[in-house]
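Chemist: What follows is a predicted protein model with its sequence.
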Amino acid sequence: MFVDEVEIRIQAGGGGNGCLAFRREKFVPRGGPSGGDGGDGGDVILESSERHNTLVHFRFNPEHKAGRGGHGEGSNRQGKRGRDVVLRVPVGTVVADALSGERLADFTEPGQQQILAHGGHGGRGNARFATSTNQAPRRVEPGQPGEFRKLKLELKLLAEVGLVGFPNVGKSTLISVLSAARPKIADYPFTTLTPNLGVVRISGDEDADSFVVADVPGLIEGAHAGAGLGTRFLRHIERTRVLAHLVDVSGFSGRDPVHDVEVIEGELRDFGAGLSEKPALLVASKVDIADADKLAALRALAVLRQQPLHEISAVTGAGVDALKYALAQRLRETKLEPPEAAAS
């Protein structure tokens, strides 16, 4: 099960109480205070891990609590520190406060750690309060409570190229040809319900040996407002550097390719997060069964925009290699360009 959004509740451990005790030994009837401090509570720590690729392990286990610090003891013995709890999340997870919406962490590399709830400090024992005028204090401090937080975790896939387009335009078939990914492929809309990642290898290209492609479920009009779960799908391409916009030009779709281009571009623009500013390659899909008028209309749009049009068939393999090298070249260019130029 692919789960990319969950809410969890975390509770750091409370600090142990300080101890009220006095030294009692033979021949030392009034040995003075000897109450030790309480131990600090355990922290709740989030750590990014490559072994996880979904948030499903939080779906049915949303509450996590660290250990409480031990109470202080006599003979100036400090309480034991509470046990930390380490929660492992996939690389690409964004953590926000569920109540305020404040972003707390963004895990972009494996092995990153961040404390999201700090344990409470242990209370001081009565030995801490001894003074020249109060040599037998009976004052102690209770341990402080640990932090409590309600967190919202969102997984945003880490990929360099994102495939976008309407449902059933051939995105899953293309990623299965470009990479070793094997998504579900069928001839009906919304076959893909979860994002898929594939690694594309470029032989003989020293600057871009490989890159990661994300195939997100098809978008529909109103996706930026949540139609067809569009907002959940669009966030998975926020981190990409280049987009490949697939347009179905077959005679069986019953769609207008020029209108499809305008709709998808409008959804990317309305969603925000800089999606409409990313470099995009226009791709005519299913050219092996293309409708001549539709393909001509899309070619005319590309000429009008002075934008290259990549014509491919993922079934026959026509144009796929050329598209692969074009994507690698555009990625190479975005590495060399400043952010403003790459987005233009």
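Modeler: Looks like it arrived, so ask away. Remember, it's a predicted structure, so these values are computed and weren't measured experimentally.

Chemist: Only C-alpha atoms from now on, for both contacts and neighbour counts.
Modeler: Noted.

Chemist: and Gly42, that one's in a helix?
Modeler: No - according to DSSP: H, G, I helix; E, B strand; the rest coil, Gly42 belongs to no helix; its state is coil.

Chemist: So it is in contact with Arg81, correct?
Modeler: Yes - in this structure, Gly42 is within contact of Arg81 by C-alpha atoms under 8 Å, at 6.7 Å.

Chemist: shared neighbours of these two, anything?
Modeler: Residues within reach of Gly42 and of Arg81 at once, by C-alpha atoms under 8 Å, 6 or more residues apart in numbering, are Arg68, Gly69.

Chemist: When the two are compared, which one has more neighbours?
Modeler: Gly42 (27 against 23; other C-alpha atoms under 10 Å).

Chemist: I'd like the distance between the spatially closest residue to Glu7 that is not a sequence neighbour and Ala105.
Modeler: Nearest residue to Glu7, sequence neighbours excluded (C-alpha to C-alpha, 6 or more residues apart in numbering): Lys152, at 4.5 Å. Separation of Lys152 from Ala105 (C-alpha to C-alpha, to the nearest Å): 11 Å.

Chemist: which residues are in contact with both of these two?
Modeler: Counting by C-alpha under 8 Å, 6+ apart, the residues touching both Lys152 and Ala105 are Val95, Ala96.

Chemist: what about the residue nearest to Glu7, neighbour count?
Modeler: Lys152 has 20 neighbouring residues, counting by other C-alpha under 10 Å.

Chemist: for it, what are its contacts?
Modeler: Contacts for Lys152 (C-alpha under 8 Å, 6+ apart) come out as Glu5, Val6, Glu7, Ile8, Val95, Ala96, Asp97, Ala98.

Chemist: between those residues, which has the most around it?
Modeler: Going by other C-alpha under 10 Å, Val95 tops the contacts of Lys152 with 22 neighbours.

Chemist: now it, what's its secondary structure?
Modeler: Under three-state DSSP, Val95 comes out as strand.

Chemist: unless I'm mixing things up, it is touching Gly101, no?
Modeler: No - contact criterion C-alpha under 8 Å: Val95 and Gly101 do not qualify, at 9.4 Å.

Chemist: before we go on, here's another structure to hold up against the first:
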Amino acid sequence: MFKQCRPTVCLFRQVLRTHLHQIRYISDEELYSHNIVLDTIPRNQTPYKHRKKADSNFTDLMVVKLTSGDGGNGSVSFFRDAGHAKGPPDGGDGGDGGNIYVQAVEGETSLHKLRKRIIAESGRAGQKDQMNGRNGMDVIIKVPVGTNITLAPGCELERDNAPFGEGWVHMSGFREYNMERDFFLDLKKRKSLDDKAQDRTERIQDSFPPDGIDLTRPGPPILLLKGGRGGLGNRHFHTADVRNPRFATVGRAGLTGVFRVELKLLADLGLVGLPNAGKSTLLRAISNARPRVGHWAFTTMTPTVGTISLDVASSDRTFTVADIPGIIAGAGMNRGLGTDFLRHIERAGGLVFVIGLDGEDPVADLKTLMNELGSQRMFGKRVLVVATKADLPQTENRYRALAEFTISRGWRTLPVSAINRNADVEVLIRMMAEIADAIPYQAL
């Protein structure tokens, strides 16, 4: 029986030997050099649920951890030339760590490019011949206009510095020698006082506004986290009592903080409606935005901002409208898409409720939207109620009931048919411009 299986075993060994020559072993250095991409799912076999998630790049809320660069260590060095075996100390100071800045720029509409972990470059160590180390490279985080940055709840800014009086760089083999000298113990006490002073200075400059930073307009970079200060070289400790200082100081640690980065789109008007109420169709009819349009609920999955021009020949008289995903009853309890996107209409000066007249009770639909938004989001805002799909049959009575309810609250209302692009669309643009303060508002 063994003789009958032997040809099979030999064939297996030959195939295995052939494949072993084709195996390429990957070193740890190559694996972490970001030159190798490991895909768990082949691109041509990616399931639909994975492709759908990858297609949506819009992100309006992120929690990021930021760390500024550490200061470089001071250098322990002595001058040497042909006539001096060991000259005076000439160790340079360490470079300062890189800072982290944030800047609001135009053209960005999402936070999906923002990384969850950002670390600035540390300063380089000092060198001989009194050469100071290079400062670490600064990091500038570019975010869309309308971004609000706050400290994450329960988090504080921290620097992981050595205890007061500690943090020394000793020349090789001289650590125990230095620790036994009286002059070094005296220097530790003096350094402890200096560390306390630096700690107080850092606490003042590291303070972050309790309400956060609100980037409502483009501007220059704003300092978020300051890098650590570089350490001192041994040339600073050359005195009459200490002729050969074989020690230097380490750099100060960088600053670490966890931040909540939240994008609130800046638009003059907020477009709010139930799923499939015709918001996206309406926005396409009156603006240059191109949201997706369909006959199924939750067509709009991400906020869209459209720009509306009142004068074709001039772009000066314009206003913007934010279209957010549809809201359903119980959105406050995270039903449907929840109320996550309502932050994008908090800064809007006016609200435009879009109510489809194809529903059984348009007044009840409007009350649903009002309850989900809440009185705080609606406070102080002008309101316009747009009744869409007015071209459908048997909508006259429904619109009459809706108009009576809106007029009783001092709101304006208008029936339109965006699909037919009739003359009502032009009237709607004028009324929306009044709500957005683009033209003088005429009270009813």
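Modeler: Great, that's in hand. Everything quoted here is computed from the prediction, not taken from an experiment.

Chemist: gap between the aligned partner of the residue nearest to Glu7 of structure 1 in structure 2 and Leu215 of structure 2?
Modeler: Taking TM-score structural alignment, the alignment pairs Lys152 of structure 1 with Arg260 from structure 2. Distance, Arg260 of structure 2 to Leu215 of structure 2, using C-alpha to C-alpha: 14 Å.

Chemist: same deal with Asn234 of structure 2?
Modeler: Counting by C-alpha to C-alpha, the gap from Asn234 of structure 2 to Leu215 of structure 2 is 44 Å.

Chemist: what about the two, which has more around it?
Modeler: Neighbours per residue (other C-alpha under 10 Å) separate Asn234 of structure 2 from Leu215, with Asn234 holding more: 29 against 21.

Chemist: My guess is that one contacts Val250. True?
Modeler: No - using C-alpha under 8 Å, Asn234 of structure 2 is not in contact with Val250, being 11.1 Å away.

Chemist: quick one: common contacting residues for the two?
Modeler: With C-alpha under 8 Å, 6+ apart, Asn234 of structure 2 and Val250 have common neighbours Gly74.

Chemist: For Glu221 of structure 1, give its distance to Leu178 of structure 1.
Modeler: Applying C-alpha to C-alpha to Glu221 of structure 1 and Leu178 of structure 1 gives a distance of 28 Å.

Chemist: Compare those two (neighbour count), which wins?
Modeler: When neighbours are counted by other C-alpha under 10 Å, Leu178 comes out ahead of the other of Glu221 of structure 1 and Leu178, with 21 against 16.

Chemist: For whichever residue in structure 2 pairs up with that one, give me its contacts.
Modeler: The alignment partner of Leu178 of structure 1 in structure 2, by TM-score structural alignment, is Ile286. Taking C-alpha under 8 Å, 6+ apart, we find Ile286 of structure 2 in contact with Ile308, Val425, Ile429.

Chemist: Just the helices from the stretch 51-200 of structure 1, written as ranges.
Modeler: Taking DSSP state H, counting those that start in this stretch as the test, the helices found in the stretch 51-200 of structure 1 are 56-59, 171-178.

Chemist: Show me how far the last one is from its chain's centre.
Modeler: Translated: helix 171-178 of structure 1. From the chain centre to the centre of helix 171-178 of structure 1 is a distance of 23 Å (C-alpha atoms, centre = their mean, to the nearest Å).

Chemist: The first one too?
Modeler: Once both centres are worked out by C-alpha atoms, centre = their mean, helix 56-59 of structure 1 turns out to sit 14 Å from its chain's centre.

Chemist: How is whatever residue of structure 1 lines up with Leu384 of structure 2 assigned, secondary-structure-wise?
Modeler: Correspondence of Leu384 of structure 2 to structure 1, assessed by TM-score structural alignment: Leu281. Using three-state DSSP, the structure places Leu281 of structure 1 in strand.

Chemist: Could you check how far Leu281 of structure 1 is from Glu333 of structure 1?
Modeler: In this view, Leu281 of structure 1 and Glu333 of structure 1 are 13 Å apart by C-alpha to C-alpha.

Chemist: aligned partner of Tyr325 of structure 1 in structure 2?
Modeler: Under the alignment (TM-score structural alignment), Tyr325 of structure 1 pairs with Arg430 of structure 2.

Chemist: Which residue is the nearest non-sequential neighbour of that match?
Modeler: Leaving aside its chain neighbours, Arg430 of structure 2 sits nearest to Leu310 (7.7 Å; criterion: C-alpha to C-alpha, 6+ apart).

Chemist: so the one you found makes contact with Arg317?
Modeler: Yes - applying C-alpha under 8 Å, one finds Leu310 of structure 2 in contact with Arg317, separated by 5.7 Å.

Chemist: Between those two, which has more neighbouring residues?
Modeler: Leu310 (18 against 14).

Chemist: when you align them, which residue in structure 2 goes with Ala136 of structure 1?
Modeler: For Ala136 of structure 1, the aligned position in structure 2 is Asn244, judged by TM-score structural alignment.

Chemist: And Arg124 of structure 1, by the same measure?
Modeler: Arg124 of structure 1 maps onto Leu232 of structure 2 when the alignment is built from TM-score structural alignment.

Chemist: Now for its match, how many residues are close by?
Modeler: If you count neighbours by other C-alpha under 10 Å, Leu232 of structure 2 ends up with 28.

Chemist: One more: the one 3 residues further on?
Modeler: Using other C-alpha under 10 Å, Arg235 of structure 2 has 25 other residues around it.

Chemist: can you check Glu102 of structure 1 too?
Modeler: Neighbours of Glu102 of structure 1 under the rule other C-alpha under 10 Å: 12.

Chemist: do Arg51 of structure 1 as well
Modeler: Neighbour count of Arg51 of structure 1, defined by other C-alpha under 10 Å: 11.

Chemist: Any figure for the gap between the closest residue to it other than its chain neighbours and Gly82 of structure 1?
Modeler: Setting aside the residues directly before and after it, Arg51 of structure 1 is nearest to Pro90 in space (C-alpha to C-alpha, 6+ apart), at 7.3 Å. Note on Pro90 of structure 1: its distance to Gly82 of structure 1, by C-alpha to C-alpha, is 26 Å.
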